[in-house]
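> Sequence plus predicted model, see below.
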Amino acid sequence: MALHLIKLCVGCESVEDLEDWIALKLDEKRKAGLAAEHFHTTRMVPKRVDELLDGGSLYWIVKGGVQCRQRLIDIRPFTDAEGVGRCRLVFEPEVVRTEWQPRRPFQGWRYLGEADAPKDLAAAGTEEELPLNLRRELTELGLL
């Protein structure tokens, strides 16, 4: 059973914002002749790396709820120029939309067990065409 991470997607108003930002960053890296990989730098290094890399994802909280995920493909600890230990969480660039699941804000990331992770929209049989506000309301009413 895979282990996941969950984190706030700071600065994004929507999943589309996240997708656009990823595409922009990958394009900038390609133009600069760098490896076109998507990663997020964090201060803390997960201790359960093997479990996370065994099919785990990072679930993004956007505007008060989990709305999407990205599959983790590598975790790379490093020391920055100031001597501070950091970590790069490397993802597949594809953003997979999930069922909307309400979450309160918190700092950093947290582990998320498979049983607590929201289902992918495609796997849940939910219509992706439903607007977010309608999906959110139907979820809160227990209809999705």
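Looks like it came in fine.

> Could you use CA atoms for every contact and neighbour count after this?
Fine.

> doesn't Arg110 fall inside a strand?
Yes: inclusion of Arg110 in a strand is indicated when DSSP: H, G, I helix; E, B strand; the rest coil is applied.

> neighbours around it, how many?
The number of residues packed around Arg110, counting by other CA atoms under 10 Å, is 15.

> mind listing what it touches?
Leu5, Ile6, Lys7 (CA atoms under 8 Å, 6 or more residues apart in numbering).

> Compute the number of surrounding residues for the first one.
Taking other CA under 10 Å as the criterion, the count of residues near Leu5 is 21.

> Now do it against Pro46, distance only.
9 Å (CA to CA, to the nearest Å).

> again, but for the second one
Here Ile6 is placed at a distance of 12 Å from Pro46 (CA to CA).

> and those two? which has more neighbours close in?
Ranked by neighbour count (other CA under 10 Å), Ile6 and Pro46 place Ile6 first, with 21 against 18.

> Does anything pack onto the longest helix seen in the chain? Which helices or strands?
When the chain is parsed with DSSP state H, its longest helix is helix 15-31. In terms of contacts (3 or more CA pairs under 8 Å, 6 or more residues apart in numbering; DSSP states H and E), helix 15-31 is packed against strand 38-42.

> Included below, for side-by-side comparison, is a second structure:
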Amino acid sequence: MAKIISNDPIHLIKLAVGVDDVGHLHALQSSRLFDFDGALATCAWTRRKPTRDGGLLNGGSIYWIIKGRIQARQAFLGFEMEDTDEGPYCRLVLDPALMLVAAMPHRAFQGWRYLDPAKAPPDLRFFDPDLAAEDDEMPADLAAQLRDAGLI
């Protein structure tokens, strides 16, 4: 039986280890900015390169779990393998723009997993670090708790 390869968009989901909130993720990634084929990019690291990279590069994103909830996503720009003293690593090349998503609870796990686009939380707005402290919207954790309780 032939293997079916699809280039439909697919996503990854990954735990943002040690990250307190979306502003913290933004600050960490801002320190990793670099030029990737003429575009500004940032990155995250993982041990293994996703095998379904065609779908990831065709409109796919990485969704970040922060404090037990999916809270943000970033579009994929590419992948680069690098050899280190600890062995090979895959650099996930990401668009530096963070899209806030409707916070959704998710259990922790190691590494990354594929995320079915039908199960991805909806986008809210792009994260703006200049407005984050002045944001008068409901905190993401409170909104998620109310959503989980069926109140919003």
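Perfect, I can see it now. Owing to the predicted nature of the structure, the values given are computational and were not obtained by experimental measurement.

> picking up where we left off before, shared neighbours of Ile6 and Pro46 of the first structure, anything?
By CA under 8 Å, 6+ apart, Ile6 of the first structure and Pro46 have no common neighbours.

> Between the contacts of Arg110 of the first structure, which sits nearest Gln107 of the first structure?
Nearest to Gln107 of the first structure, judged by CA to CA, of these is Lys7 at 8.0 Å.

> which SS state does that closest one fall under?
Secondary structure, three-state DSSP: Lys7 of the first structure is strand.

> looking at it, it is touching Trp60, isn't it?
Yes: contact criterion CA atoms under 8 Å: Lys7 of the first structure and Trp60 qualify, at 5.4 Å.

> Not counting stretch 71-86 of the second structure itself, show me its contacts.
Among residues not part of stretch 71-86 of the second structure, those counted as contacts by CA under 8 Å, 6+ apart are 22, 41, 49, 56-57, 59-65, 88-104, 140.

> Trp100 of the first structure and Leu89 of the first structure: what is the separation?
To Leu89 of the first structure, Trp100 of the first structure is 23 Å away according to CA to CA.

> same question, Lys119 of the first structure
From Lys119 of the first structure to Leu89 of the first structure the distance is 22 Å (CA to CA).

> coming back round to it: pick out whichever of Lys7 and Trp60 of the first structure has more residues nearby.
Ranked by neighbour count (other CA under 10 Å), Lys7 of the first structure and Trp60 place Trp60 first, with 24 against 21.

> Quick check: the aligned residue for the more buried one in the second structure?
Superposed on the second structure with TM-score structural alignment, Trp60 of the first structure falls opposite Trp64.

> What of Pro131 of the first structure?
In the second structure, Pro131 of the first structure lands on Pro139 (TM-score structural alignment).

> what's the neighbour count on its match?
When neighbours are counted by other CA under 10 Å, Pro139 of the second structure registers 10.

> for the one 10 residues further on, same thing?
Using other CA under 10 Å, Ala149 of the second structure has 9 neighbouring residues.

> any idea how far the counterpart of it in the first structure lies from Arg43 of the first structure?
Using TM-score structural alignment as the criterion, Ala149 of the second structure maps onto Leu141 of the first structure. In this view, Leu141 of the first structure and Arg43 of the first structure are 37 Å apart by CA to CA.

> Could I get the full set of strands for the second structure?
With strands called from DSSP state E, the second structure shows them at 11-15, 34-36, 39-46, 61-66, 69-84, 87-94, 99-105, 112-115, 123-126.

> Export these as a markdown table, with columns for distance to Ala132 of the second structure.
Putting those into a markdown table (distance: least, CA to CA, whole Å) gives the following:
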| stretch | distance to Ala132 of the second structure |
| --- | --- |
| strand 11-15 | 21 |
| strand 34-36 | 24 |
| strand 39-46 | 20 |
| strand 61-66 | 16 |
| strand 69-84 | 14 |
| strand 87-94 | 21 |
| strand 99-105 | 11 |
| strand 112-115 | 27 |
| strand 123-126 | 11 |
